[in-house]
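Enquirer: This is a predicted model, with the sequence first.
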Amino acid sequence: MPRPALALPPWIAHALRTQRGPVPWSAVVRGALGAGPLLAVAVLAGHASVGVVAAVAAMLAGVADRPGSRRAAVRRLGVPAVAGAAGLVLGTYGGELLGAVGLSVLFAVVGLAAGGVSAIGPVASTAGTQLLVASAIGAGMPLPEPGWQRGLAYLAGAGWLILLRLALPGPGSFAGDFRFDGEREAVGAAYDAVAALLDAAGTDLATARRAALTAALDHAQDALAGPRLRRYASSAAERRLHAQYAAALPLAEAATALAWTGDAVPARAAEGPRRLAAAVRAGTPTGPLPAPTRSAPALRALDDALLHAAEAFDRADGGDLHTRRRSPKALARTVLGAGGREYGLRVGLCFGASAAVAQALHQARWYGEHPHWYWLPATAVFLVKPDLGPLLSRVLCRAAGTVLGAAVFAALAAVLPRPDGLIALVAVSGALIPVATRHFAAQTGVVTVLVLALVMVGGEPQAAAGRIGETLLACVIVLLVGHLAMPGQHGGGVRARLGAAEEATHAYLTHVLGEPHDRAARWLLRREAYRTLAEARSAIALASAELPPLARHSAGTEKVAGALERLVDATTACAVHLDDAGALTPRDTRQLTGLLDELARLRARRAG
């Protein structure tokens, strides 16, 4: 009898997990042309310190450079760059005007604010990270330029990578309009996800395929967000993309309703969405679309959605259903709520405490003056960010990656010519970052090599050993702060995400029962419900992979998220039935009532 496979604890399994996928060659090229060439030009011009700042900005932008559309990249890379430049200026003048105590207090306050804002989402989190890292660099890195010049150099470095992102072709760039390759791929993937869900209807794969459809629609929504690349000349292409995305929403609704009923769907039902996906990617007309049978409300809805898609593709008028509407009041609740407060307190405490410890060691005679004291708070910023993974996983990966990267750099620095060899090493490291981001330890190792090379090009001695020491000390500080009791409760981020998902779910249900014929508003509410649920699921998965003392604070949230997802699925099926018959069936009413009762029981159990 075979022995059962050994199941690793979640906190170990997460540290060993690696993302998979094809090599992002376009991002590799951008990485190679980013920090290295900037540094080379600055060295040739006799301004190596300016080149170091610009290269740091390009490196951080490269870490944030993810697959997607060009328009989304402007916001995803540009907003953090502005925050980083502001942080560099703030840190520079703070370091000049304040003593060690004052600077530590300033860092704690800035960390508190940046941590709270980071709870809004990925772009805000990246902006908070760059703000804090650049603040530490500005305060501690010995550079001859004044603060405002450092800020401009930082913006130039990040702006160079954004320019490369806008100008260089990517996969699929030569099918249709060059500027919209990322948008076309994202919208085409949404149609493919609809087809995959239809194939899985009536099987055990339906739940996973519905989650994949949510992720695909989220990605398409993000790909269409951001500024227009050309305001007037691109208007027709803009409208066509919006129409293609909008036409996917009723298809997704019908496919979800079919999956909820649990009945198998005729194989030809998925052929129409696949043809639409091919038309989006190739920029061609849809051609004839096979119609499914119309024997059930959801099948009739699927047929109508296919006809609507064919008309929408030709008409090229889809409105702004891709826009995610979040009011300033809702964003303020996120920042000031339980998740934002806990996030901000831990980031502020880690950033301020690590700066105080670093400066105390920097000034201690027995320790010996250490010019890179800013490494300690900068490292703590990355380690304390919960959206980068569970706490212990982050610490283990950071420590392992730093040790490996420092060892590799020490070996290379002994043989490479200076500065040409080091500049080449920066370029190679920049090219490796898009691949290394699949695992935090690998990313840390590559970034360590790049940073150590930049330090030497800037005229400082080789500092691999100091880098290891600062990182290990930061790991200890973050582990201590991460397990401290804070005002309120642990798990505030999970509770906040789950609360937002519950609020969005009830808003969707209320609209379907009260105003079922306003379909555009219904689709927007349905998208927000599924999107917030996906965000809650991600937060729960990270929390469950923490060490048991931390993971227990999120116990039971998985069941609540599951009940909310079933409620949204059932509401979607009810919306389709209301479109078809104008009234709910007794079975629909029983399902909704049962799911609401289950959700109330789960909430009461968690509260007790």
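Expert: Thanks, I have it. Numbers count the residues shown, from 1 in each chain.

Enquirer: switch to C-alpha atoms for all contacts and neighbour counts from now on
Expert: OK.

Enquirer: Pull out the buried positions in stretch 208-228.
Expert: Taking 16 or more other C-alpha atoms under 10 Å as the basis for neighbour counts, the residues of stretch 208-228 that come out buried are 209-226.

Enquirer: Which ones among the residues you listed lie within strands?
Expert: Within the buried residues of stretch 208-228, membership in strands is found for no residue, as judged by DSSP state E.

Enquirer: burial of residue 594, as a residue count?
Expert: 13 (other C-alpha atoms under 10 Å).

Enquirer: Point to the residue nearest the middle of this protein.
Expert: What sits nearest the mean C-alpha location of the chain, by C-alpha atoms, centre = their mean, is residue 122, with 4.2 Å.

Enquirer: Helix, strand or coil: sort out residue 530 for me.
Expert: Per DSSP: H, G, I helix; E, B strand; the rest coil, the local secondary structure of residue 530 is helix.

Enquirer: Just the helices from the stretch 251-400 of the chain, written as ranges.
Expert: In the stretch 251-400 of the chain, the helices defined using DSSP state H, counting those that start in this stretch lie at 271-282, 297-315, 328-336, 338-363, 375-384, 391-413.

Enquirer: can you check the stretch 101-250 of the chain too?
Expert: Taking DSSP H, counting those that start in this stretch as the criterion, the stretch 101-250 of the chain contains helices spanning 122-140, 147-167, 181-200, 206-224, 235-261.

Enquirer: Which among the ones you listed is found nearest to residue 39?
Expert: Relative to residue 39, the nearest member of the helices of the stretch 101-250 of the chain by C-alpha to C-alpha is helix 147-167, separated by 9.5 Å.

Enquirer: Give me the buried positions along that closest one.
Expert: In helix 147-167, counting by 16+ other C-alpha under 10 Å, buried: 147-162, 164-166.

Enquirer: what about it, distance to the chain center?
Expert: Distance of helix 147-167 from the chain centroid (C-alpha atoms, centre = their mean, to the nearest Å) equals 21 Å.

Enquirer: what is the orientation angle of that helix with helix 122-140?
Expert: 140 degrees (axes from the mean of the first three to the mean of the last three C-alpha atoms, to 10 degrees).

Enquirer: From the contact counts, what lies against helix 147-167?
Expert: Counting contacts by 3 or more C-alpha pairs under 8 Å, 6 or more residues apart in numbering; DSSP states H and E, helix 147-167 is packed against helix 25-32, helix 48-64, helix 70-97.

Enquirer: Give me whichever of those helices is most buried.
Expert: Highest mean neighbour count of the helices and strands packed on helix 147-167: helix 48-64, a mean of 27 (counted as mean count of other C-alpha atoms under 10 Å).

Enquirer: Got another one to weigh against that:
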Amino acid sequence: MTAPTIPANRAPADWIRAVLRVAPAQFPVGHSLRAGLSVGLPFVVGVLLGQTLNGMWVGLATLLLAAGEREGSYRLNFSIIAVSTPIAACGYLLGFAQNLPLPALVLIAAVVAFAAGAIAGLGSAFSVAGMQFLLVAAIALGVPHVDWWTAMGLYFVGGVFYALLLAIEMLVIPRRPQRIVLISLLGALSDLAAARAADLADGGDRTVAARRQATSAYQNAVGRASELAARPSWSTRVWVMDGEVLSAADRVQAFLVAASDAAAVEAARARLSALASEVAATARSHRRDTRPTTPPADSGSTVDLLGRHTDELDRLLHSGGPAKTPHEPLLTMTLSHEVMMAACRLSLCYAIAVAAKLYFPFSHWFWVPLTVCLVMKPDFGSVFSRAVLRVLGTAVGAAIATVVLLAVPKGWAIGLVIGLLSACVPYLMMRSYALQAVAIAPAVILLVDVIQPGDASANFSIQRIGATIMGGAIVLVFGYLIWPHSRRVWISETFATAMNRIADHLQLAASPIPDSPADAARRHDDLVGARRAAYSALSDLQFRLRRALAEPGVGGRTAAAWIPAVSAADRLADLVTAYAGQRHEGAIPADPISGTEMAWEISEAGGAPDRPPAEINSCDPDGPLTGISGELAHLTSLVEPVEADR
């Protein structure tokens, strides 16, 4: 393995900034309206009909579904509802076990928590289902004197109600998920073109950051393209998003990175910006005769490859016809070692939290396991920072709930407040984990307040804060500190994978182009696949880096030390892409020997070579691989061999 030199200290302000980082996000109008209506309306109707408790059970179900909804396709979110609703509803069955001896209760909690953590490896829907099951189970274990069959049935009512609201949005705006990511993709490509043109003009280094954004936008679009086809008659006159369109966009990105003609890049930028504006305009008008005019390509722009691929993207975007994108399977079956280890940590912490019935002397002890399962979800980022943010956010949320309970009369007015808080959840959970807790905590407190009404209900907020601190402490000690595996940042392994993928891309790019059209097409497909694999591995590396930066101590210092090397790897990948573009144009000859040798050097710099050593010759100082060689030398100077991340 390799790693950079790790500094002895890291400024506390750097870690605090990483933990409290607020991500940019657009306000999800449909999701927020659906969350507010689905949670607040059942509560208000229940109050007006004298069935407040039943309204609360429905609202609790829809609150969990709103928090579990992803900013993805309708197909994904319907699958989440279909999978998570029956699994989560079964959590109420643990209510029948709440009077068992505590050792038996703790054992049952450990088993079900392990199962809930393990099924996270089956896909997004099962990951959400596992979390919701544990949340419901925590309430069922801690709230006495409830008809759990009724609560289970009303959870299904909440699931149907939430699915109905989602279906209404799908009928009104059938392709909203695709439109959002398509606008983002075209905008990111336009930004990449602007950055590339600026770099060609003044020799700057803006392309790498812009290409990262374009890669992320492309990957998001690929995920949304698995949506079930929903093509109104006007769609063939407006725009289409399918696998062919995304492949064309990917080719445009590659040739933007490889471009050396500033005028051609600027022309591509103008056209991509116009295409993004056109797709955005369809959100406001679906009339057949309302297609904004996209500026045509210059008469000479189709002569160069960038212009031709931009033309192709424009043509495919307006091609119409049936969708050509295969649907992704809902079941992924990736029960990896990491998933199993996370399930073990979750099982231990959840069992200890359920034992709070013995050592937490308050009626709402069940908020301890509830907090644990929220914090411990393995797909939410750093465990340590989640625990810190959960405590901070819940403390603020509990204070909000206390003010509401003291100031707002009991009854339907509380339901309006619950609806408003729930409407904020989708946006806030996109911005920050702490902000998400600020909205969810008071909504849950106000909902559960119905179970034990009266003047003392405001004290539940104090209990919630105490239980949250207790749950956070359990997670930090038994889910983090005692597990060396969980404190490793794993950047060196991910870095090695990315370097190997870059090496594969370079070796293919340097190979001769076969004379046979069929063989040439196969080589081209392999080359495109290698480039996508390299950029995908670099995206995984960036994700791992951001996640590790939120860790305290040596984990955060290790991540901070990797930043220059990761940036150099991005630049190296872009240089390889530029080299592949020159080879595609026939501007430079094949050089399989030098390409193979340098590919091995790249893999060796990653610390995990997957090819046998070759005799290394010095690079021709005037050759086409000079730039790659120079960046590789710079990258190598930033890392050194180590056993593993410390």
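Expert: That came through fine. Keep in mind it's a predicted model, so treat the numbers as computed, not measured.

Enquirer: re the thing from before, packed most tightly, which of the helices of the stretch 251-400 of structure 1 would that be?
Expert: helix 375-384 (a mean of 26).

Enquirer: Contacts for that one, please.
Expert: Contacts to helix 375-384 of structure 1, defined as C-alpha atoms under 8 Å, 6 or more residues apart in numbering, come from residues 129, 132-134, 136-137, 346-347, 350-352, 354-355, 358, 388, 391, 394-395, 398, 467, 470-471, 473-475, 477-478, 482.

Enquirer: switch to 7 Å and redo it
Expert: The contact list for helix 375-384 of structure 1 (C-alpha atoms under 7 Å, 6 or more residues apart in numbering) reads 129, 132-133, 136, 347, 350-351, 354-355, 358, 394-395, 470-471, 474, 478.

Enquirer: Looking at the residues you listed, which one is closest to residue 569 of structure 1?
Expert: residue 394 (34.7 Å).

Enquirer: how close does the aligned partner of that closest one in structure 2 sit to residue 472 of structure 2?
Expert: With TM-score structural alignment as the criterion, residue 394 of structure 1 lines up with residue 386 in structure 2. Computed with C-alpha to C-alpha, to the nearest Å, the distance linking residue 386 of structure 2 and residue 472 of structure 2 is 9 Å.

Enquirer: ok so, going back, tell me which of the contacts of helix 375-384 of structure 1 is nearest to residue 303 of structure 1?
Expert: Compare each of those with residue 303 of structure 1 using C-alpha to C-alpha and the shortest gap goes to residue 129, at 47.1 Å.

Enquirer: What lines up with the closest one in structure 2?
Expert: Structural alignment places residue 129 of structure 1 opposite residue 131 in structure 2 (criterion: TM-score structural alignment).

Enquirer: Can you report how many residues lie near its match?
Expert: Close neighbours of residue 131 of structure 2, defined as other C-alpha under 10 Å, add up to 26.

Enquirer: check contacts around it.
Expert: Applying C-alpha under 7 Å, 6+ apart to residue 131 of structure 2 gives the contacts 116, 373.

Enquirer: quick one: it from residue 117 of structure 2, how far?
Expert: Summarising the geometry, the distance separating residue 131 of structure 2 from residue 117 of structure 2, computed by C-alpha to C-alpha, is 8 Å.

Enquirer: Next: residue 423 of structure 2.
Expert: 28 Å.

Enquirer: residues touching the aligned residue in structure 1 for residue 306 of structure 2, list them.
Expert: Structural alignment (TM-score structural alignment) places residue 306 of structure 2 against residue 302 in structure 1. Counting by C-alpha under 7 Å, 6+ apart, residue 302 of structure 1 makes contact with 251, 254.

Enquirer: Residue 25 of structure 1: which of the helices of the stretch 101-250 of structure 1 is closest?
Expert: Taking C-alpha to C-alpha, helix 147-167 is the member of the helices of the stretch 101-250 of structure 1 nearest to residue 25 of structure 1, at 12.4 Å.

Enquirer: and the angle for the closest one with helix 48-64?
Expert: Orientation note: helix 147-167 of structure 1 sits at an angle of 40 degrees relative to helix 48-64 (the same axes, to 10 degrees).

Enquirer: ok so, going back, Throw the helices of the stretch 101-250 of structure 1 into TSV and include distance to residue 382 of structure 1, thanks.
Expert: Formatted as TSV, the entries for those read as follows, by distance: least, C-alpha to C-alpha, whole Å:
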stretch	distance to residue 382 of structure 1
helix 122-140	7
helix 147-167	19
helix 181-200	29
helix 206-224	24
helix 235-261	35
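
Enquirer: Ok, which of the ones you listed comes nearest residue 504 of structure 1?
Expert: That would be, of the helices of the stretch 101-250 of structure 1 and by C-alpha to C-alpha, helix 206-224, which comes in at 14.8 Å.

Enquirer: helices or strands up against the closest one?
Expert: The contact analysis (3 or more C-alpha pairs under 7 Å, 6 or more residues apart in numbering; DSSP states H and E) places helix 206-224 of structure 1 against helix 70-97, helix 181-200, helix 519-544.

Enquirer: Which one of the helices of the stretch 251-400 of structure 1 lies nearest to residue 249 of structure 1?
Expert: Of all those, the one in closest proximity to residue 249 of structure 1, counting by C-alpha to C-alpha, is helix 297-315 (8.6 Å).

Enquirer: list the contacts for residue 46 of structure 2?
Expert: Taking C-alpha under 7 Å, 6+ apart, we find residue 46 of structure 2 in contact with 52, 54, 55.

Enquirer: Likewise for residue 307 of structure 2?
Expert: Residues in contact with residue 307 of structure 2, defined by C-alpha under 7 Å, 6+ apart, are 268, 301.

Enquirer: let's see 8 Å
Expert: Contacts here follow C-alpha under 8 Å, 6+ apart; on that basis residue 307 of structure 2 touches 264, 268, 297, 301.

Enquirer: If you map those onto structure 1, which are still there?
Expert: Contacts conserved in structure 1 for these, using both residues aligned by TM-score structural alignment, their matches' C-alpha atoms under 8 Å: residue 301.

Enquirer: Just name the closest of the contacts of residue 307 of structure 2 to residue 601 of structure 2, please.
Expert: Comparing the contacts of residue 307 of structure 2 against residue 601 of structure 2 with C-alpha to C-alpha picks out residue 264 as the nearest, at 33.8 Å.

Enquirer: okay, and the common contacts of residue 131 and residue 117 of structure 2?
Expert: Common neighbours of residue 131 of structure 2 and residue 117, using C-alpha under 8 Å, 6+ apart, are residue 377.

Enquirer: distance of the equivalent of residue 427 of structure 1 over in structure 2 from residue 570 of structure 2?
Expert: Across the two structures, residue 427 of structure 1 finds its equivalent in residue 419 of structure 2, going by TM-score structural alignment. Taking C-alpha to C-alpha as the criterion, residue 419 of structure 2 is separated from residue 570 of structure 2 by 44 Å.

Enquirer: Since that was my last question, I'll sign off now.
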